[in-house]
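[1] need coordinates for the below:
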Amino acid sequence: MTSDQRIGPIALSNIRARRVLDALLEGSGVTLNGPAPWDPQVYHPDFCSRVLRQGSLGLGEAYMDGWWECERLDDMTCRLLLHGLGERAHTPSERMMYRLQAGLINLQSKARAYIVGETHYDLGNDLFERMLDPTLCYSCGYWKTASTLHEAQLAKLELACRKLELRPGMRVLDIGCGWGSFAEHAARHHNVSVTGITISREQAELARKRCANLPVAIELKDYRELEGRFDRIVSIGMFEHVGHRNYRTYFETIRPLLAEDGLLLLHTIGSNRTEVSIDPWINRYIFPNGMLPSIKQIADASEGVLLMEDWQNFGADYDTTLMAWLHNVDTHWHEIANRYSERTRRMFRYYLSVCAGAFRARDLQLWQIVFSRRRPGRYDAPR
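    This is a model prediction of the structure:
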């Protein structure tokens, strides 16, 4: 009898799984139980088997369950993605099931639009107020000249206003208004009236309070229910919830809402690849039914509907933004620890860290795109 045969089938399976993971990690600079801050420290004997069986879903859930720890999850993620392990994190069965489901069902239909609001955005305003800066912007800041998170978010809001060429008295539509950050800024500093829509009850309630003394109306509504005419339209951090089956509908819905000489600013996370896919852990715990668009998908969906005037990528700034949010979570969690579980804390730490690593590796992008209905003359986008 060999030594492997004497230790039992479960232990043997774990040993083999460890050997496979070690081989996959070779050359990445990441070592299981290694000395570097980006090296994962494994505490549970079934960790390797779980990760090989369940891919990124198993890795994230194992972290939430306390099976492993890593001082710098962001650095670990960046190194793994640069090593090419991003594709290997999705199991074949997971990919097949998601594509089959997305092919049979419109995961982002009107009937399903509110799921992400109830799951994530309605989790608790007290949590997001501690994670975000005072603007409550839950999207990438603009760090070109900023040195703090608050400065970066104010710079992002003002950049969007300048790209939209706002003038006093304009009517502005904010699709996916969140907690009212853009609506408040634009109304207060550019003297425009804003209609904001969100699919989150918690966001709508707080946004109304923040904008109570301004010409701002906040509505709980899906973008496909909109009517009216607006001089400018902005959508910051919402397009990620539209879904590939609805991209064309999104632009066709916006066109009649936009004045003839109007402008649309679309601010969205983008994917380097055109695919019908989503990280299974993010899909289950953070943004259910979300999907990241590619350049090709946005171009195809908007072609013949709206004219692209400008396209800017500052995805590297999302790394800095996410790390600032992580710092806020770590600094202020004790203030809300009695209302949220330790598993929720670890879920947010994992989410923010892994996403920061993905942007650092340039695996994800952040785009601001300006569209018009085909207005005459030259458009010069500020930077």
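
[2] for the rest of this, base every contact and every neighbour count on C-alpha atoms.
    Fine.

[3] and residue 99, how far from residue 275?
    9 Å (Cα to Cα, to the nearest Å).

[4] what do you get for residue 108?
    For residue 108, the distance to residue 275 - Cα to Cα - is 16 Å.

[5] and for comparison, fold this next one:
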Amino acid sequence: MADAALRLTSLAQELLGAPLPVRVRAWDGSESGPPGAPVLVVKHRRALRRLLWKPGELGLARAWVAGELDIEGDLYEALDLMAGLIWERGDGTGERVHPVRDPKLRAAARGLLRLAGPWPPPPPPPEEVRGRAGTRHSKRRDKAAISHHYDVGNDFYALVLGPSMVYSCAYWEDGGTLEDAQRDKLDLVCRKLALKEGDRLLDVGCGWGSMAIHAAREYGARVTGVTLSVEQAAFARKRIAEEGLTDRIEIRVQDYRDVRDGPYDAISSIGMAEHVGAVRYREYADDLYALLRPGGRLLNHQIARRPEKDESAYHVDEFIDAYVFPDGELAPLGRTLATLEEAGFEARDVEALREHYALTLRRWVANLEADWPGAVRMTSPGRARVWRLYMAASALSFEHNKIGVNQILAVRPEEDGASRLPLRARAWTADAGA
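    A predicted model of the protein is given here:
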């Protein structure tokens, strides 16, 4: 098969209605496409079979995770250029068009089928989530989903996240380091919650204990942290012991729905609510409201998607759902605010940190790429490739305003309706000298 790259780019142009914006190098060593552009390396014809079997994002993701596709050049530039390269394309009427159902494209699809080689398609890479048991967002299924993502290995997370071990959006200042930005984010949360000596703080989805440690060490809070990840809990307890804070912090492997020892003075939920799901979000809001004392504060730090014109047509991202966050769901900011208010909370402040998350993700990708052999050794080649793709693509989504991230400060009002908050908004930033 001579010059497979030229045949592939020609067929892709017929199917997509436009030239490929990247250069292609095929499995036979041939190249085709614009000089100087990032190179999409198609290492094996199996990649085409995956695309034919699962047109769109999931087929591309499977080929990437399996190592059958690669990028030479700037990964971010390549992802930007290929963002529209999906097989299901709009026809201008709002309908979706599949190439093999469009008579004008059938010939090109048959040509691609010949180029792809013999069937059947290969099985999905082992990192893909399959055979999910139980009701969506039941406690059992949520625990399995959290384990898939977070029990990858503490050493791997330390490589990616750095010494801070904080797996959420940092709070950046020009010229700062990742560690500085993560410390500043934790401190911002503590100030918004107005933590003081002796306050009881519940940290929902406590991760590796960074928020709990900061709140106890810097503000004298008594902290209960809950996580569904056994590996996270073990790591957090070790850190807490090394800090000499075991008398102030308790880490539990526990579902937030099973916490019954309120009331708490404050609750932090940082990067956890994305796992709750739309069908459970009111329950989440009700549970946190019940766990707070009157006058207590909630800081909800959560990724948000943009609202759809037709919300019933919203579909979960196939790659993210299959390889990264099983059963994870993003909600528009307005829906989150409305649900918190329906539960009885008064929303007092919303701060958008979208650009901050893009910066954070780019730093995590740089950490991963700086010790790629170590990342592969700690997990697997496929898992490391999943993380590189999802973090780089997510950085672009934040930069292009496809998704955002927000901190919502809410209060459970006192019985007389008082919030006991400062008259001037955002006193916490003024206190920090911002």
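
[6] give me the TM-score for these two chains.
    Laid over one another, the chains give 0.85 as their TM-score (TM-score structural alignment, normalised by the length of the first structure), with 360 aligned residues with a Cα RMSD of 3.0 Å.

[7] residue 108 and residue 275 of the first structure: who's more crowded?
    Relative neighbour count places residue 108 above the other of residue 108 of the first structure and residue 275, with 22 against 14, counting by other Cα atoms under 10 Å.

[8] give the aligned equivalent of the more buried one in the second structure.
    Using TM-score structural alignment, the partner of residue 108 of the first structure in the second structure is residue 137.

[9] now swap in residue 345 of the first structure and tell me
    Correspondence of residue 345 of the first structure to the second structure, assessed by TM-score structural alignment: residue 384.

[10] which of the residues in the one helix or strand residue 263 of the first structure maps to are buried?
    Secondary structure from DSSP states H and E places residue 263 of the first structure in strand 258-271. By neighbour count on 16 or more other Cα atoms under 10 Å, the buried set for strand 258-271 of the first structure is 258-259, 262-271.

[11] reformat those residues as JSON lines; add distance to residue 79 of the first structure.
    Output for the buried residues of strand 258-271 of the first structure, formatted as JSON lines (distance: Cα to Cα, whole Å):
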{"residue": "258", "distance to residue 79 of the first structure": "44"}
{"residue": "259", "distance to residue 79 of the first structure": "46"}
{"residue": "262", "distance to residue 79 of the first structure": "43"}
{"residue": "263", "distance to residue 79 of the first structure": "39"}
{"residue": "264", "distance to residue 79 of the first structure": "36"}
{"residue": "265", "distance to residue 79 of the first structure": "33"}
{"residue": "266", "distance to residue 79 of the first structure": "30"}
{"residue": "267", "distance to residue 79 of the first structure": "27"}
{"residue": "268", "distance to residue 79 of the first structure": "24"}
{"residue": "269", "distance to residue 79 of the first structure": "21"}
{"residue": "270", "distance to residue 79 of the first structure": "20"}
{"residue": "271", "distance to residue 79 of the first structure": "18"}
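
[12] just the closest of the residues you listed to residue 195 of the first structure, please.
    Residue 195 of the first structure lies nearest to residue 258 out of those, by Cα to Cα, at 13.2 Å.

[13] can you find the partner of the closest one in the second structure?
    Under the alignment (TM-score structural alignment), residue 258 of the first structure pairs with residue 292 in the second structure.

[14] I'd say its match and residue 260 touch.
    No: if you go by Cα atoms under 8 Å, residue 292 of the second structure and residue 260 don't touch, sitting 11.0 Å apart.

[15] need the contact list for the most centrally placed residue in the first structure.
    For the first structure, the residue nearest the mean C-alpha position is residue 269 (6.5 Å; Cα atoms, centre = their mean). Listed by Cα atoms under 8 Å, 6 or more residues apart in numbering, the contact partners of residue 269 of the first structure are 237, 240, 292-293, 315, 364-367.

[16] ranges for the helices of the stretch 101-250 of the second structure?
    In the stretch 101-250 of the second structure, the segments counted as helices under DSSP state H, counting those that start in this stretch are 106-116, 139-150, 154-161, 178-192, 210-219, 230-243.

[17] make JSON lines out of these and add mean neighbour count.
    Below are the helices of the stretch 101-250 of the second structure laid out as JSON lines (neighbours: other Cα atoms under 10 Å):
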{"stretch": "helix 106-116", "mean neighbour count": "17"}
{"stretch": "helix 139-150", "mean neighbour count": "18"}
{"stretch": "helix 154-161", "mean neighbour count": "19"}
{"stretch": "helix 178-192", "mean neighbour count": "20"}
{"stretch": "helix 210-219", "mean neighbour count": "22"}
{"stretch": "helix 230-243", "mean neighbour count": "17"}
